[in-house]
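# Following is a predicted model, sequence given first.
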Amino acid sequence: MHVLILGGTTEARALAGLLYGRVRVTSSLAGRVASPRLPAGEVRIGGFGGPEGLAAWLREHAVDAVIDATHPFAERISFNAARAAATAHVPLLALRRPGWVPVDGDDWHPVASLSEAAGALAGLGDRVFLTTGRMGLAAFADCPQWFLVRSVDAPDTPMPTRTEILLDRGPFTLAGERELLARHRIDVVVTKDSGGAATSPKLTAAREAGVPVVLVRRPPVPEGVRTAATPEEAAAWVATRPGASPAR
């Protein structure tokens, strides 16, 4: 049995580890990170050429199941995967980590896009901790605030004039996030609703410090796709497919 896992997320790597040795596993990474953490099994890097190219790849490589474990904000590949799987008649499962849920004390300001996030900063603070990744900095290029931008790789897009770059990769600790907010005198955090535990400590640190959070809501996902919330659930689904080896 050949399973294609789309995504370089923490959940995708965990799933590849669970499946490795039971089925043939190929993980497809987008190639946006210079030195990605590689999962177990076979790895390919780069795009497929849209849904038609992905459907052709599924046929050519005799893929028996596809698991979309991409980042919650990688909406294009999710829609491409749904179309490709339907075209190639290959079962598709979406591994979607649950979004974050506010608790007492949180001061969240939900917005629909990075552009709305930039507009929401007025009146919230002057020193911004921006954790939306290096690809969307252009939305904040005209903002007058000071920004601490954290990303895995150095950004190469237009960015705010007053910017300090912090190259780092999660998971992050609560103690580290507390220290970061205090050291840089952060008074507003901007992030995407990525979900998961790897980057959630910043939300706890912000709540403790009384710092507001501008939270970009998740984009729409394809309808009618079966979902799993954890790598273990996804692995259990694979185990029900014809050709899968029993769990070790």
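That came through, no problem.
# going forward, measure contacts between C-alpha atoms and count neighbours the same way
Noted.
# mind listing what's buried in the longest helix belonging to the chain?
Of all the elements of type helix in the chain, the one with the most residues (DSSP state H) is helix 75-88. Neighbour-count burial for helix 75-88 flags E75, I77, S78, F79, N80, A81, A82, R83, A84, A85, T87, A88 (criterion: 16 or more other C-alpha atoms under 10 Å).
# Would you confirm that the third one contacts D68?
Spelled out, that is S78. Yes - between S78 and D68 there is a contact at 6.6 Å, judged by C-alpha atoms under 8 Å.
# Tell me who's in contact with A86.
Residues near A86 by C-alpha atoms under 8 Å, 6 or more residues apart in numbering: none.
# Could you measure from it over to A12?
As judged by C-alpha to C-alpha, to the nearest Å, A86 and A12 stand 21 Å apart.
# Nearest to L148 among the buried residues of helix 75-88?
E75 (26.0 Å; C-alpha to C-alpha).
# now the closest one: how far from G119?
23 Å.
# Same question for E179.
Distance, E179 to G119, using C-alpha to C-alpha: 27 Å.
# Confirm for me that L95 is in contact with P231.
Yes - counting by C-alpha under 8 Å, P231 is a contact partner of L95 at 7.2 Å.
# Now do the shared contacts for those two.
Taking C-alpha under 8 Å, 6+ apart as the contact rule, L95 and P231 both touch E11.
# Have a look at these two and say which one is more surrounded.
L95 (27 against 23; other C-alpha atoms under 10 Å).
# quick one, helices of this structure?
All helices of the chain, identified by DSSP H, fall at 10-19, 50-60, 75-88, 114-120, 174-183, 201-209, 231-239.
# Structure two is appended below for comparative analysis:
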Amino acid sequence: MGCTNTKTMVRIIERKEEIHESIPQELDKVHMYYEENKVNLPTRVKKLYTFYINRKVFEANEVDLKFLNLAGKFFHPIEMILPHFSHVTSLNLWKTKLGDKGCIAVCEMLDKFTELKFLSLADNKITIEGITALIRKLSELSKLEVLELHVNPIYDEGVYLISSKLSLLPNLKVLYLDECGMTSLGLEKLANELQKNHSLERISLNYNKFDESSVKHLKNSLKSLKALKRVSLKLAEVTEEMQENLVIDFPHVLFAFA
């Protein structure tokens, strides 16, 4: 019996040693990737890997990758490292050439980024396909305060989708939808839904095309937004008369028309 127990104990110890040896290898995949590819990584991406390797990821409060090329194969380094920074409050992917494919890949991670207050996906050639992926994750982003989607060809269909889910963002303060191909139909839908976002302080709708009826619709909706401070409607075909009416009716709001 004593001999059998000794053999059993030896096997258990050996098994534990095997498990112990396999864990560092699994955890070190990111480190190994970095060592093999660091020469080709942009400085800001290297910094994220350095935080991870030095076990200091929680020292980073934001991930700022704006203007980097993350198209196609260049997204892979981000796909590997980003999940380790799910605690951050700011994720800036402005003009990173994501396209719909990259947007979808980012959105697949967003359910873990529950602390996000700032998210920029601006100027990434995102269409209805990418927006569809985004709205599926908005329920996980209840702390979000700033959402930047400007300069993406989402058109009225995309605006409809975003508008229908704005109620999932009770803390939203800033919304950018400039140059999105929005027309009067999209604005009317947006105006209806915005009334529920009582924290909204700023909305930017520059370089879209609205008729007078839809702007009147927006005007009526703005009455519900007591926290509102700024509205930007540059080159949105708003008539001078309507501009004057908006300024008179909302003296506490700063409007930009040109």
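Yep, it's here. It should be emphasised that the depicted structure is a prediction, and the values quoted were computed from it without experimental measurement.
# Give me the TM-score for this pair.
Superposed pair, TM-score by TM-score structural alignment, normalised by the length of the first structure: 0.24. Supporting alignment: 92 aligned residues with a C-alpha RMSD of 5.5 Å.
# Could you provide the helices of the first structure in JSON lines, with additional columns for distance to F129 of the first structure?
What follows is the helices of the first structure, written out as JSON lines (distance: least, C-alpha to C-alpha, whole Å):
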{"stretch": "helix 10-19", "distance to F129 of the first structure": "23"}
{"stretch": "helix 50-60", "distance to F129 of the first structure": "34"}
{"stretch": "helix 75-88", "distance to F129 of the first structure": "24"}
{"stretch": "helix 114-120", "distance to F129 of the first structure": "12"}
{"stretch": "helix 174-183", "distance to F129 of the first structure": "8"}
{"stretch": "helix 201-209", "distance to F129 of the first structure": "10"}
{"stretch": "helix 231-239", "distance to F129 of the first structure": "30"}
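# Quick check: which of these is buried the most?
Mean neighbour count (mean count of other C-alpha atoms under 10 Å) peaks for helix 10-19 among the helices of the first structure, with a mean of 21.
# Strands of the first structure, start to end?
Counting by DSSP state E, one finds strands in the first structure at the ranges 2-6, 24-29, 42-45, 65-68, 92-95, 108-111, 127-131, 146-151, 163-167, 188-192, 213-216, 226-228.
# Tell me which of those sits nearest to T204 of the first structure.
That would be strand 213-216 among the strands of the first structure, by C-alpha to C-alpha, at 10.5 Å.
# Now do that closest one: which elements does it pack against?
With contacts defined as 3 or more C-alpha pairs under 8 Å, 6 or more residues apart in numbering; DSSP states H and E, the packing partners of strand 213-216 of the first structure are strand 108-111, helix 114-120, strand 188-192.
# can you rerun that using 6 Å?
Applying 3 or more C-alpha pairs under 6 Å, 6 or more residues apart in numbering; DSSP states H and E, one finds that strand 213-216 of the first structure contacts strand 108-111, strand 188-192.
# Pick the most buried one from the ones you listed.
Mean neighbour count (mean count of other C-alpha under 10 Å) peaks for strand 188-192 among these, with a mean of 24.
# Now do that strand and helix 174-183, the angle between them.
With axes from the mean of the first three to the mean of the last three C-alpha atoms, to 10 degrees applied, the angle from strand 188-192 of the first structure to helix 174-183 works out at 130 degrees.
# what's strand 188-192 of the first structure packed up against?
strand 127-131, strand 213-216.
# Residues in contact with the first one: which ones?
The set of residues that contact strand 127-131 of the first structure without belonging to it, under C-alpha atoms under 6 Å, 6 or more residues apart in numbering, is W146, F147, L148, V149, R150, I186, D187, V188, V189, V190, T191.
# Pull the number of nearby residues for R44 of the first structure.
12.
# what's the answer for I19 of the second structure, then?
11.
# I'd guess it is in a helix, am I close?
Yes - counting by DSSP: H, G, I helix; E, B strand; the rest coil, I19 of the second structure is part of a helix.
# Return the distance of A86 of the first structure relative to E179 of the first structure.
The span separating A86 of the first structure from E179 of the first structure equals 48 Å under the rule C-alpha to C-alpha.
# ok but L175 of the second structure is inside a strand, no?
Yes - under three-state DSSP, L175 of the second structure falls within a strand.
# which element is T50 of the second structure on?
Using DSSP states H and E, T50 of the second structure sits in helix 43-53.
# mind listing what's buried in that helix?
Neighbour count says helix 43-53 of the second structure has V45, K46, L48, Y49, F51, Y52 buried, by 16+ other C-alpha under 10 Å.
# picking that back up, what is the nearest of the buried residues of helix 75-88 of the first structure to V213 of the first structure?
Looking across the buried residues of helix 75-88 of the first structure and measuring by C-alpha to C-alpha, the closest to V213 of the first structure is E75, at 22.8 Å.
# so how far is R183 of the first structure from the closest one?
Using C-alpha to C-alpha, E75 of the first structure is found at 35 Å from R183 of the first structure.
# what's the burial count for H76 of the second structure?
Counted with other C-alpha under 10 Å, H76 of the second structure comes out at 12.
# does it sit in a helix, a strand or a coil?
H76 of the second structure carries the three-state label helix when classified by three-state DSSP.
# Fine by me, we can end here.
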